[in-house]
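> sequence and predicted structure are below.
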Amino acid sequence: MDYIQSLFQGLIDMGAPVFLTIILMVLGLVFRMKFSRAFSAGLTLGVALVGISLVVDFMISKVGSASRAFVDNTGIQLGALDMGWPPALGLAWTWEYAFLMFPIQIIVNILMLFFRWTSCVNVDMWNVGNKVCTAFLVTYVSGNVWLGLLFATLQAVLELKNADVTQYRLQKLTGIPGVSMPHPMFLAGIWIYPFVKIMDKVIPSTVNFDAQKLREKIGAFGENHIMGFLVGCLIGFFGGYDVRATLTLGVQAGAALTLFPLVAKLFTTALTPVSESATEFMKSRFKNRTFTIGLDWPIMAGRSEHWLIMLLAIPIILIYSLILPGNIVLPFGGLMNICLVVPLFFLTMGNLVKMAIGTIIGIPMQLYVASYFAPHFTALAAKTGGVETPEGQMLAWFGMDISELRYIIAEFSQFSMIGIVLFIATVILSIFYFKGMKKEDEQIKKELGITDQGMNKEAS
């Protein structure tokens, strides 16, 4: 590792935007992209990192200062401001070893395809950042870079296996054949699946609501800028701001929540052409095989169930943050709790009642995990200089992908007793989960009338 670090130290010292621009450009050239396209993709990634830093700085200077006033006035200790997923993963990319996860994910995918351990060609390059995040968190907690990279590699393997055992479930929910879902958040199913099976026994599948009609009643209040405005006004009001300052903060908070997804799209813009080239590269080397194309979760975003539960959960999230003892996180950027709600949608096949129950039970765990990791995100920001945080202010990620699993491996990497016990429980639950999901997926395959012969015909 010392040799690798010394080899790349000159580039690393230039900062993540420059360094990762070069890395992505080289990766594109390896996949036989034209130089102009590879350079454009790399530079767009650098621009995205700069953009995320600017938006987070803006959020901290405006919303962060108000949240500190909120803490002072109420006496509630919420010293960690939730960034949400775009800034959190953008910050993870500034970690000095982040570049290693590109080749690790690609090599893992190629090896598993070669040995026929997966049929998923994972082209979701944006979520390389999630492996970076896992590696960085484990490294910071354990002090061991190799351990961090090992767990991130294991995550890449499990994502591909999960994509294989859920491909027909995904097809039934979306109507899109030939795709799969290697997104890390669906590994939350390892812990959620047993709970869903219990709910299936207790709550009949007929107990449900029409999501689209309920969402239409919420209307414009589900828009990012309006949610940000309302939350900003609440923070300003309880922070003791006057009317003018409160309304100004509301508009600024609305701007922050509006800008996050806009800047995050730059990551997709940068990584999509590289993903396409990687797909062609792998297909040319694994001919006469039936593959699924591993995509990001938004192919399911058209379903109303997600958004309805996310919106209804916002006041519950804020109440939990105020009353849970030991929580230090003020939810803001992650109020749309994608990484809990979407896996629940996937596992319950869109049953609103079961999704709502699972969300209410799961939120406290996410707040505590966000509190646990807040010092480490703050330390990374301070070390890399990606974001400047005022004294006493911490950065957090509420609604983190696979919150429970990241906490467990972080504790296990320190060989704490709770970490060892939870890790063993996770291994047992993983076996139960993958066996159960594979059996259910085979049943869904039969329901859809799909045969292996038909699949081969489609592939040819």
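Arrived safely, thanks for sending.
> please make it C-alpha for all contacts and neighbour counts, starting now.
OK.
> now do the same end-to-end measure for stretch 201-210.
End-to-end distance for stretch 201-210, by Cα to Cα, to the nearest Å: 22 Å.
> second structure for comparison follows:
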Amino acid sequence: MLGVLQWFIGLGSTVFLPIVIIIIALLFGVKLSKAVMAGITVGIGNIGLGLVIDLLSSNLGTAIQKMGEKYGTSLSVMDIGCGVGGPLAFSTTLGISIIVVSLVLNLLFVVLGWTKTLNVDIWNFWYPAFLALVANAVTGSVVVGVLAMVVALMLQWLLADLFQEKISNFFGYPGIAITHMMALSGVIFAIPVNWLFDHIPGLNKIDGDAESIGKKFGIFGDTVFMGLIIGIVVGIFAGYDVAKIGQLGMTTAAVMKIMPKMVAMFMEGLMPVAEAAKAWTNRHLNGRSVNIGMDAALTVGHPTVMTTTLIMVPVSLLLAIILPGNKTLPFGDLAFFAFAIALMIPFFKGNIVRSILGCSLYMVTMLYLSTWLAPVITNVFKLAKYNVGTSGLVTSVNCGTWPVALFAGTLQTVGVVGLVVIGAIVLGLLIYVNKIKKADA
């Protein structure tokens, strides 16, 4: 069974995601021809998103790595990036087994009414699997790793349920829940920080959403033009010549224009499935709503998300250099910050000023946590027999989030009992949010 699953994952997300969408659509009663077209359309959108992200990472990513080498040479812990998280997780038995565990347990929870999220974002099962590997690395026990996997999955569904309505309304995705746990982690930080911003005189009066900025500043507030300028600035700081600076500027501008169109195609394929899921639950689950869990890639094309992400590149490098005690050099994750901060934007009300300030504060916590977690993350790579190409400590800035710190810190201080308590609390919250609170309402 594990061999079959490993083969399936080995097909790549551009192949297995359309297959999963087709199967889910058929289960919800969508006609075969419509289900096949939905799967193909999602696959095309996924390929398009991949091409745009590759375009961004191979151009802007190379430039910002040169910036890192130029300005952050005193930092000793290398950010190897979350991009290796999937291959790392799915190269282990824990990582492969999570596919069966998640799908079966998730379906059971949906039927029991303990979650509204049916997660089909198989690729991003890697994050709960990564938490399981962290538990395994800390304790040396595969059994504790399996327990951590179950707790992480329940936590993922809880966060998706809690924030689905706000995120769905902001991005305009009815019936869709974002289950990308790395992205969901930032919401817990954004909510209290936005409350603080609401109570700071002056800052609480600034209207800084993308549309307002566009109206006030004309071409200078247009996200495509901002992409051009940011690309040029990064090229200058990377030490590029004039031709490369111009090329980087145009590439970054192109990403700002193309990304939303690829997301729209992705959603075009998902909408028939979401509508069929709603109709199916109305018939078979007493009208109880079920949301289809998908990747945060659907949200990164939003103008405020893209603008904030690009501005965070130089900000993160500056913070890494000036923060006392930080040892992490942002490197591999510089081109993937969008996936860590995308879901924070709705809770900053789409306000670019708040988003930049809030995400900068979040970056401070991520740098310190990724520094502290570096020994654990390095052990995870060793556990998976993954060659990271370095003999020193490695980490991932985007994995320097509170769930990783919570699992690692709890197991290091309290042990497996603490993990059981966390699991019981998460399960209780799932039941409260989806059964008790709903019944009271």
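Perfect, I can see it now. The structure presented is a predicted model; accordingly, all values stated were derived computationally and were not measured.
> TM-score for this pair?
Once the chains are overlaid, their TM-score stands at 0.65 when taken by TM-score structural alignment, normalised by the length of the second structure; 414 aligned residues with a Cα RMSD of 6.0 Å.
> and Ala313 of the first structure, what does it touch?
359-360 (Cα atoms under 8 Å, 6 or more residues apart in numbering).
> which other helices and strands does the helix or strand harbouring Ile418 of the first structure contact?
Using DSSP states H and E, Ile418 of the first structure sits in helix 417-447. Contacts defined by 3 or more Cα pairs under 8 Å, 6 or more residues apart in numbering; DSSP states H and E place helix 417-447 of the first structure against helix 167-174, helix 189-202, helix 403-413.
> average offset of the longest one relative to the second structure?
After superposition onto the second structure, helix 189-202 of the first structure lies on average 3.7 Å away from the residues it aligns with, using mean Cα distance after the TM-score superposition for the first structure.
> now do the buried residues in that helix.
189-193, 196, 199 (16 or more other Cα atoms under 10 Å).
> show residues contacting stretch 66-73 of the second structure.
234, 237-238, 317, 320-321, 329-331.
> now the spatially most central residue of the second structure. Nearest residue, chain neighbours left out?
Geometric centre of the second structure, nearest residue: Ala183, 3.4 Å, by Cα atoms, centre = their mean. Once flanking residues are discounted, Ala183 of the second structure sits nearest to Ala340: 4.5 Å by Cα to Cα, 6 or more residues apart in numbering.
> show me what counts as buried in the helix or strand harbouring that neighbour.
Assessed by DSSP H and E, Ala340 of the second structure sits inside helix 337-341. The neighbour-count check on helix 337-341 of the second structure (16+ other Cα under 10 Å) flags 337-341 as buried.
> what are the ranges of the strands in the stretch 201-350 of the first structure?
292-294, 329-330 (DSSP state E, counting those that start in this stretch).
> should've said the stretch 1-150 of the second structure
Going by DSSP E, counting those that start in this stretch, the stretch 1-150 of the second structure shows strands at 77-79, 117-119.
> tell me which of the strands of the stretch 201-350 of the first structure is the most buried.
strand 329-330 (a mean of 28; mean count of other Cα atoms under 10 Å).
> in the second structure, which residues correspond to it?
The aligned range for strand 329-330 of the first structure in the second structure is 329-330, by TM-score structural alignment.
> what lies in contact with the matching stretch?
68, 72-73, 75-79, 316-317, 320, 397.
> and these, which is closest to Met271 of the second structure?
Val397 (33.2 Å; Cα to Cα).
> returning to what we had before: got JSON lines for the contacts of stretch 66-73 of the second structure, with distance to Lys205 of the second structure too?
As requested, these are exported to JSON lines (distance: Cα to Cα, whole Å):
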{"residue": "Val234", "distance to Lys205 of the second structure": "31"}
{"residue": "Phe237", "distance to Lys205 of the second structure": "33"}
{"residue": "Ala238", "distance to Lys205 of the second structure": "36"}
{"residue": "Leu317", "distance to Lys205 of the second structure": "29"}
{"residue": "Ala320", "distance to Lys205 of the second structure": "30"}
{"residue": "Ile321", "distance to Lys205 of the second structure": "32"}
{"residue": "Leu329", "distance to Lys205 of the second structure": "35"}
{"residue": "Pro330", "distance to Lys205 of the second structure": "33"}
{"residue": "Phe331", "distance to Lys205 of the second structure": "35"}
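> what about the helices in the stretch 201-350 of the first structure?
211-218, 224-238, 243-285, 304-323, 338-348 (DSSP state H, counting those that start in this stretch).
> correction: the previous question concerned the stretch 1-150 of the second structure.
Taking DSSP H, counting those that start in this stretch as the criterion, the stretch 1-150 of the second structure carries its helices at 2-10, 13-27, 32-56, 62-71, 85-89, 93-112, 126-139, 142-171.
> distance from the last one to the first structure after superposition?
Per the superposition on the first structure, helix 142-171 of the second structure and its aligned residues are separated by 2.8 Å on average (mean Cα distance after the TM-score superposition for the first structure).
> helices or strands next to that helix in the packing?
Checking 3+ Cα pairs under 8 Å, 6+ apart, helix 142-171 of the second structure ends up next to helix 93-112, strand 117-119, helix 126-139, strand 176-178, helix 181-198, helix 416-431.
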